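1. When you get a sec, could you give me coordinates for this:
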Amino acid sequence: MEEKDSKPLRHGYTTGACATAAAKAALTALIKQETQSQASILLPIGKEVTFTMEMSEYGEDAAVAGTVKDGGDDPDATHGALILAEVRWKDEPGIELDGGIGVGRVTKPGLPVPVGEAAINPVPRQMIMETIREVLEQYGYAHRGVKVVISVPQGEEMAKKTLNARLGILGGISILGTRGIVVPFSTSAYKASIVQAINVAMTNGCDHLVLSTGGRSEKYAMELYPELPEEAFIEMGDFVGFSLLQCKRKNARKITLVGMMGKFSKVAQGVMMVHSKSAPVDFGFLAQVARESGVPEDLVDDILGANTASQVGDLMKEKGYNSFFQKLSEYCCRKGLQEVKGGVEIETILTTLKGELLGRMTIDG
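-> As a prediction, the model looks like this:
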């Protein structure tokens, strides 16, 4: 995208930053008894940002303000969400923070928020609490207590496009963000979601984790392992090595890798970051696997002249050389074990785009 448009991708702001700004605007409106069109907050990265309020209302005892989340150029499920904060005076001192409509509630252990609480992650929680405290002190109300409720009217519907339900976050989205900004197509954000999914699975007793490269692979894996709970299935995307190491660190007993020819032909060579730009398909290596599998030399020549790994897979399937897929799956297992330095059972399942089994191998390291 960057090469095509020759423009830098635009950063956005996290739900946590939006919630903090809305909470500040609501409390300011409550104290001053005036509507607020903007609120400026300090992000965790040390940058001050001003948010425009979509709405601001106040009464004697409570006020509400809301801002629309701008996710920048990131394909974020919560882009365009209205993030609301209601601030209400309490009789007793102290700041209470909770989630309202459209903010999920945690029902499974393994997340950074305790079971039963609103899915407002630690950094946004801290941002909101500190900002509210600063505003109270600024206007001489440090002795007063307030309750802050964060809501996202469309949150429950938006959550259907996320993995929240699988992680045990029910009823809406999570209020997230460690830096305050959304970096478009951030690999760190995707890795963080993998870590979170592994934590939830292991904390809830899943010692057999199934890592897939995408939605189709995962769907096939779920059909193969209907007895496993939903949280055992984790989309690792291109981050094969990273995901394997995270599973090993959490002491998984067994790891199943599920994917297709393109990405797994790279894993078989020991390439553990399998994005299309990370490394080209090595047709010489696939030819070597074919020879080891008893494929005749004329077909090996066809492999060397192929354009894609999928084309090689189609050729081997058409000619009935199942041994090729078994050998490739074996290579994937061995390279996976090499990556984590053993101590875990690794299974590789190689499938077609249509969800047909090509090869399957398990090696206990």
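2. going forward, measure contacts and count neighbours with C-alpha atoms only.
-> Noted.
3. Which residues are in contact with Ala19?
-> Each residue near Ala19 by CA atoms under 8 Å, 6 or more residues apart in numbering is listed here: 67, 83-85, 124, 128, 150, 175.
4. run the last query once more with 7 Å
-> The contact partners of Ala19, by CA atoms under 7 Å, 6 or more residues apart in numbering, come to 83-85, 150.
5. same thing with Gln126?
-> Taking CA under 7 Å, 6+ apart as the test, Gln126 contacts no residue whatsoever.
6. what kind of secondary structure is it in?
-> With DSSP: H, G, I helix; E, B strand; the rest coil as the basis, the three-state label of Gln126 is helix.
7. With Ile234 instead?
-> strand.
8. For it, give its distance to Ile194.
-> 7 Å (CA to CA, to the nearest Å).
9. Next secondary structure element downstream of the helix or strand harbouring Ile41?
-> Assigned by DSSP states H and E, Ile41 belongs to strand 38-42. Using DSSP H and E, the helix or strand that directly follows strand 38-42 along the chain is strand 48-52.
10. about what we covered before: same drill for Ile234 and Ile194, tell me which one is more crowded.
-> Ile234 (25 against 21; other CA atoms under 10 Å).
11. to compare against the first, here's another:
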Amino acid sequence: MILVFGGTTEGRKAAEVLEESGSPFFYSTKTGEQELSLHHGQRIDGALDAAAMKAFCMENDIRLIVDAAHPFASMLHQTIAQVAQQLDLSVVRFERIYPPRQEDIVWIDDYAELPSILPPHSSLLATTGVQSISKLKPLEVNKGIKVYYRILERESSIASALKQGATKEQLCYYTNPKDIPVKAEAILLKESGTTGGFAEKVEAAKAQGMRIIALKRPAMPAMFITVNGPYGLRRTVEKLLPEFFPLHSGLTTGTCATAATVAAIIQLREEAQPTQLPLPTEVPVELPNGETIMVPIGYGDGYAYCKKEAGDDPDVTNGIEVRAYAKTNPEVLPSGEVGGRPFLHVGAWEIVAGEGIGHFTVPGFDYPPGEPAINKGPREMLRRNLAHPLLRGGNPFELHGLTEISPLPSGGAGGRLLLSIPNGAEIARKTFNPRLGIEGGISIIGVSGIVKPFSEEAFIGSIRKCMVVAKASGTCRVVINSGGKSERFVKALYPTLPQQAFVEYGNYIGETLKIASELNIPRITLGVMLGKAVKLAAGHLDTHSKKATMDLQFIAQMLKEANISIDLNGITLARELWERIPANQLKDFTQTVIGHCRKHCAPLLPKGELTILLIDDNGQIFGNS
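-> Got it, this is the predicted structure:
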């Protein structure tokens, strides 16, 4: 059993991750005021001292603790560490993502430093929470400073503020992090990270010309295993408590290529500037969502590698080595492997694709024919990670303690990075790449950087669980979509719906609609992108490429119905239609596609209201018919 300490945005995210498992867990908050819908999790509310926490863990067979509480809840963090040590439990700290500390902000370690910083009879807006009022009252008494307290507008917070001596005139309330409710000469912030709106508060204060003072986040107990996002949490739970998730996640080839590249540069640094420190066996990789995960790597003769992990997702690329060679002198790279001109420049580094990496031979992909088959997501991952301070001479990955690794300077002559995949061409023949127009090797892909496990029975089971949770949340509508990209676009149309109202169907549109009908969900919005939409319109309620392919004859039929005449020769991907169909005829085409989709979907939801939205690659939405 897992015990989560939440009450924060991170706590909510942790609960969402653990709900995916279908396994029971406990979710603890101090006040019970956080709104949260749980299906498999059991909520407990009220503060726990060390004795109560230890007793609860022993009575409920707690085997892992997830600390997702506020970063400034120091007493709770220490209590968790104390109990975990006594019971020999691991603790995963779900940390926030923090922007770099700006030099034009005054950083302090403790409230006691404020009297020496603030001049007498000045004014201060404190956004450090209701519990800090008693610590700030001496500024008023001893230095005549006018302090305003920005707190949450709820009865318990207001009562606590008044009890600590604040007046109603001194209180102002949270609405938006960018709002500055009162004019003051200085503002006091907590280093609350991205989810705490720290950057927005700083920006708003600067716009008002306020002096900014920030209280540094306290250090966490050394025993905590730190993650800073949902994927890192899931992978850590899979490692520490393997049975909790019935299926385990994996890594995309894009993440593997990035990890190998980071490791290759560290290896090159060690060759050029020996430190006698052992090379790391895992390196940090920043994923597209901003979180950082640790990825296992290894080293060969002049190169670093990362082995592809498919997790429990059936994948012929499982176990392949993605290699990276980093050289300041490109002439010493392995002969015969250099894949032509660089496809990416980052600072003084140029990256080329070599053996075993395919190339595009037809239009319709992120890049034109002739380019290496490395999609936009992995290229951006490479760019962001190579530009990270660890590899260019600044602040290293503090989160993961790699502070002892000296980076290579990014200036000077620079160098070349070569990516390669041994036996990639042979492996690619077992994939759909040849049919898609990718030749010579496998493709480097991945939108999120993480592969969620796929099995038909388990995936449909997880959809059912998510639909049950969605209904339990009390939402008036459930929005089903194919994945993160389409969900991001559709979410903008429904800003008031809770997170639980958005459910991924993957490829199982038909099964998802059947589940919605069984659960008597009254309103369903189906968000679908064109590749799946043309399959759905043809009657394929499971759009997986193993079961359904794009039917050009049926597309031609739909174009004829919409009175559109275009040449379909050479089309290999449905999204190419967005460019070929004249803009003034897109509405007619999309309505025709949606009409065919509705014909197959509506009978599966006989008592519900169905809205179908067709989404293009740029997020433009058609439909609502």
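12. TM-score for the pair, please.
-> Superposed pair, TM-score by TM-score structural alignment, normalised by the length of the first structure: 0.53. Supporting alignment: 230 aligned residues with a CA RMSD of 4.1 Å.
13. before we move on, back to that, check which helices and strands the strand holding Ile41 of the first structure is in contact with.
-> helix 15-32, strand 48-52 (3 or more CA pairs under 7 Å, 6 or more residues apart in numbering; DSSP states H and E).
14. counterpart of the last one in the second structure, which residues?
-> Using TM-score structural alignment, none of the residues of the second structure align to strand 48-52 of the first structure.
15. Next, the buried residues of that strand.
-> Of the residues in strand 48-52 of the first structure, 51-52 count as buried by neighbour count, 16 or more other CA atoms under 10 Å.
16. Repeat that for stretch 559-573 of the second structure.
-> Those would be 559, 562, 564, 572-573, for stretch 559-573 of the second structure by 16+ other CA under 10 Å.
17. Farthest-apart pair in these, please.
-> Spatially, the most separated pair among those is Ala562 and Thr572, at 21.1 Å (CA to CA).
18. Go ahead and name everything in contact with the strand holding Ile41 of the first structure.
-> Under CA under 7 Å, 6+ apart, the answer for strand 38-42 of the first structure is 21, 24-25, 48-53.
19. Using a markdown table, lay out the contacts of Ala19 of the first structure together with secondary structure, neighbour count and distance to Val340 of the first structure.
-> Formatted as a markdown table, the contacts of Ala19 of the first structure follow (DSSP: H, G, I helix; E, B strand; the rest coil; neighbours: other CA atoms under 10 Å; distance: CA to CA, whole Å):
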| residue | secondary structure | neighbour count | distance to Val340 of the first structure |
| --- | --- | --- | --- |
| Ile83 | strand | 31 | 42 |
| Leu84 | strand | 29 | 44 |
| Ala85 | strand | 30 | 45 |
| Ile150 | strand | 28 | 42 |
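20. quick check, nearest of these to Asn251 of the first structure?
-> Nearest to Asn251 of the first structure among the contacts of Ala19 of the first structure, with distances taken as CA to CA, is Ile150, at 36.4 Å.
21. who's in contact with the closest one?
-> 19, 84-86, 98-100 are the contacts of Ile150 of the first structure under CA under 7 Å, 6+ apart.
22. Compare the helices and strands packed on strand 38-42 of the first structure and give me the one nearest Gly214 of the first structure.
-> Closest among these, once you apply CA to CA, is helix 15-32, at 25.7 Å.
23. Now do the buried residues in that closest one.
-> Quick answer for helix 15-32 of the first structure (16+ other CA under 10 Å): 15-31.
24. Pretty sure Glu19 of the second structure sits against Ser37.
-> No - assessed by CA atoms under 7 Å, Glu19 of the second structure is found out of contact with Ser37, at 10.3 Å.
25. Out of the helices and strands packed on strand 38-42 of the first structure, which gets nearest to Leu337 of the first structure?
-> helix 15-32 (38.4 Å).
26. pull the longest helix from the second structure.
-> helix 253-272 (DSSP state H).
27. tell me which residues of that helix are tucked away?
-> 253-270.
28. which residues of the first structure does that helix align to?
-> Going by TM-score structural alignment, helix 253-272 of the second structure sits over no part of the first structure.
29. name the helices or strands packed onto that helix?
-> strand 282-286, strand 304-307, strand 321-327, helix 376-386.
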